[in-house]
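Give the three-dimensional model of this entry:
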Amino acid sequence: MLQDVGSNIATPLSSAREAHLKRTSFTDQPILELEQWIDKYSEQLPPLTAFILPSGGKSSAALHFARALCRRAERCVVPLVRAGEVDANAAKYLNRLSDYLFVLARYAAMKEGKEETIYVKDEP
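Now for the predicted structure:
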């Protein structure tokens, strides 16, 4: 799916040939699939009542890192969507993917018996 997202981003809506636009179009089906996966894993987790820091063991940390990279990619794509050069579904996919990676990071921590670190703001 990331290859499909990249193809969509690399094919400007304003200047690409129709044949390229057809090949790189991005539907909402992968987004809906991610949302189903998010729900599936979220149901197995304790409710989130506070902000957590990237933590929870090696697997969880790797997933948190992947989520951060995904958010960075999303921030780069949003201006292209606003300019009308990229399909909005590509940005929506990245947004849902980062949420999925967050849920998976929490799930991995739970399955490995690792504790998540709750964010506590320092008081001045």
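
all contacts plus neighbour counts: C-alpha atoms, from now on.
Will do.

wait, what's in contact with Phe65?
The contact partners of Phe65, taken as C-alpha atoms under 8 Å, 6 or more residues apart in numbering, are Pro54.

what about the closest residue to Val81 other than its chain neighbours, distance to Asn8?
Closest residue to Val81 in three dimensions, ignoring its sequence neighbours and counting by C-alpha to C-alpha, 6 or more residues apart in numbering: Ala88, at 5.6 Å. With the distance defined as C-alpha to C-alpha, to the nearest Å, Ala88 ends up 10 Å from Asn8.

And this one, please, so the two structures can be compared:
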Amino acid sequence: MGNRLSKIYTRTGDAGETGLADGRRVPKHHPRVEAMGAVDELNSHLGLLLAGLNEARSSALEEVIGVLAPIQHRLFDLGGELAMPEYRALNDAEVERLEQVIDRWNEELGPLKNFILPGGSRLVALAHLCRAQARNAERRCQQLNAEEPLEGAGLRYLNRLSDLLFVAARFIARRQGVEEILWQAAEKPA
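A predicted model of the protein is given here:
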């Protein structure tokens, strides 16, 4: 692949607009740019989680790394779809892959009987942070979809990804031998 970015700054966005891959210029607060930014933030948070998983150097977590690492590439694909409205990279097979992992991990975890809070370990908390960011990216994409209907599997992918990340947080806790933090309701006012 040749050099795609010969110059990092262009000064073309200084007035509050940015260019899309199809040549359109839109305000930086446009729902498409918001959606692209939310997906990018999710990918960055996922990179942080993966760095932590790699630093843990635990054979018990290798499966999690193997599942999450390709997702960074799929999120980059989704960013491409958002930047180039006619481009399609994701398909239903990617959504099904996430569902298969969710089902497999849930079998090991068993049913959830309580609400849980983010935390218990740094890695569990990072997985929950990614889950929350996935929900945010989904909301931003749904907001764009309300104005400019989105084609393809991207919305389904984000929805399933947030589910996967929730299960991943629980799976990481199980593999680390960390107790999940159960939600404790406030006492009812007297």
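
Put one on top of the other, what's the TM-score?
In this superposition the chains share a TM-score of 0.84, using TM-score structural alignment, normalised by the length of structure 1; 115 aligned residues with a C-alpha RMSD of 1.5 Å.

any shared contact partners between Ala88 and Asn8 of structure 1?
In contact with both Ala88 of structure 1 and Asn8: no residue, using C-alpha under 8 Å, 6+ apart.

Using the three-state scheme, assign the aligned partner of Leu165 of structure 2 in structure 1.
The pairwise alignment with structure 1 assigns Leu165 of structure 2 to Leu101, based on TM-score structural alignment. The local conformation at Leu101 of structure 1, judged by DSSP: H, G, I helix; E, B strand; the rest coil, is helix.

tell me the contacts of Leu101 of structure 1?
With contacts defined as C-alpha under 8 Å, 6+ apart, the neighbours of Leu101 of structure 1 are 63-64, 66-67.

Looks like Asp28 of structure 1 contacts Asn89 (just checking).
Yes - assessed by C-alpha atoms under 8 Å, Asp28 of structure 1 is found in contact with Asn89 at 6.2 Å.

host element of the residue nearest to the spatial centre of structure 2?
Using C-alpha atoms, centre = their mean, the residue of structure 2 that lies closest to the mean C-alpha position is Ala134, 3.9 Å off. Taking DSSP states H and E as the definition, one finds Ala134 of structure 2 inside helix 122-147.

Report the mean distance between that helix and its aligned residues in structure 1.
Comparing helix 122-147 of structure 2 with its match in structure 1 after superposition yields a mean distance of 1.1 Å (mean C-alpha distance after the TM-score superposition for structure 1).
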